[in-house]
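> I'll drop the sequence and a predicted model, then ask my questions.
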Amino acid sequence: MTNPRDVKYANESIARWQSALKERAMLETNNITFACLRGVLHEIRARLPLKDLARFGNHLPAVQRGVFYQDWTPSDPVDTPDLASFERALADRLLPHVHMPEGITADVLFVIRTESEPFDAAAIGEVLPPPLKALWARF
């Protein structure tokens, strides 16, 4: 029996994303890199209505999709008036284990956009909260 493409390439995909993020954000370890990726994905998840949350998740590769949904409890979306409020929540999520690197939100969004298939990247970009959409549009 053959494995579906998502399963076959799952490890390669997350390794590629982590390598790209580690290099772009100049992070020291894979643990910090993974914590930052997971933190941004979870903060995005917290800000999306259910329909958009499902659409975002469905366009992530298999392992990243699992990380996105990890420990998820459905709730009303958190308001995101600006990038600063998103990054404050992200810093709170990462502390005390990881001090948030400057620009990590933009770096993670860049990796998501450039490492995703164009069709998937377009679908992801459409559902981002407005402050993150503005960052996304710069890449």
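It's in. Quick caveat, the model's predicted, so the values are computed rather than measured. Residues are numbered from 1 along each chain as shown.
> Could you use CA atoms for every contact and neighbour count after this?
OK.
> name the element the closest residue to residue 100 other than its chain neighbours belongs to?
Nearest residue to residue 100 in three dimensions, chain neighbours excluded: residue 91, at 5.5 Å (C-alpha to C-alpha, 6 or more residues apart in numbering). Take DSSP states H and E as the rule and residue 91 turns out to sit in helix 83-94.
> Against that first model, consider the following:
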Amino acid sequence: MPVPPEYQRASQHFEAFMADVCAASGLSTTHQAWNMVVGVLHAFRRRLSLRDALRFANGLPPVVRAIFVSDWDADEPIRPFEDVATMTREVKALRAAHNFSTDSAIREVAAALRRHVDAADFEAMLATLPPEARAYWQE
């Protein structure tokens, strides 16, 4: 069996995703968007059970999946979903001196991510998660 295309072209797909994040957020470079993407993914992950987080990760493109699981402290207590402003402050706190996250970072990353996943599969996976988790990824 050949290498699946999603892995064969993972870097190209990731670059396209990051370009979409920049376009959605108005940031100038993917370097500026990096902490925003990591912050949005990790803030979400902190609010999921291990089982739900792995189910979510399986629906992500390979490089985004790797970011989602990177630096994971599986012993960290699960945080509750909070209002968007509170979770956005958490996103912005990641490497705060070098973080260009916008006030609408979660929505912007969600919009970009949805352009890089299979819509039906992504919705089906989100339907298995708690309502607050589904709401996090609304555009």
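That came through, no problem. Being a predicted model, the structure only gives us computed values, none of them experimental.
> re the thing from before, just how off-centre is the helix holding residue 91 of structure 1 within its chain?
13 Å (C-alpha atoms, centre = their mean, to the nearest Å).
> got the angle for whichever helix or strand comes after it vs helix 83-94?
Counting by DSSP H and E, the next helix or strand C-terminal to helix 83-94 of structure 1 is helix 104-115. Interaxial angle of helix 104-115 of structure 1 relative to helix 83-94 (axes from the mean of the first three to the mean of the last three C-alpha atoms, to 10 degrees): 90 degrees.
> burial measure for residue 62 of structure 2, as a count.
18 (other C-alpha atoms under 10 Å).
> Run through the residues that contact residue 40 of structure 2.
88, 91, 105, 106, 109 (C-alpha atoms under 8 Å, 6 or more residues apart in numbering).
> still on that earlier bit, the residue nearest to residue 100 of structure 1 and residue 97 touch, don't they?
No: Residue 91 of structure 1 lies out of contact with residue 97 (C-alpha atoms under 8 Å); the separation is 10.3 Å.
> So which bit of structure 2 is stretch 60-72 of structure 1 matched to?
Aligned by TM-score structural alignment, stretch 60-72 of structure 1 falls on residues 60-72 of structure 2.
> Residues touching stretch 54-67 of structure 1, excluding its own?
Taking C-alpha under 8 Å, 6+ apart as the rule, stretch 54-67 of structure 1 contacts 6-7, 10-11, 13-14, 38, 41, 68-69, 116, 120-121, 123-124, 127.
> let's see 10 Å
Outside stretch 54-67 of structure 1, the residues that touch it by C-alpha atoms under 10 Å, 6 or more residues apart in numbering are 5-15, 17, 34, 37-39, 41-42, 44-45, 48, 50, 52, 68-70, 112, 115-117, 119-128.
> give me every residue that touches residue 101 of structure 1.
25, 26, 27, 32, 36, 91, 107.
> Filter the residues you listed down to the ones also in contact in structure 2.
Shared with structure 2 under both residues aligned by TM-score structural alignment, their matches' C-alpha atoms under 10 Å, the contacts from the contacts of residue 101 of structure 1 are 25, 26, 27, 36, 91, 107.
> rewinding a little: residue 91 and residue 97 of structure 1 - which one has more neighbours?
The neighbour count for residue 91 of structure 1 versus residue 97, taken as other C-alpha under 10 Å, is higher for residue 91 (18 against 9).
> Could you report the distance from the more buried one to residue 79 of structure 1?
Relative to residue 79 of structure 1, residue 91 of structure 1 is positioned 16 Å away (C-alpha to C-alpha, to the nearest Å).
> Leaving out chain neighbours, which residue sits closest to the residue most central in space within structure 1?
Taking C-alpha atoms, centre = their mean, the centroid of structure 1 lies closest to residue 41, which sits 3.4 Å from it. What sits nearest to residue 41 of structure 1 in space, not counting adjacent residues and going by C-alpha to C-alpha, 6+ apart, is residue 68, at 5.5 Å.
> That concludes my questions; thank you for your assistance.
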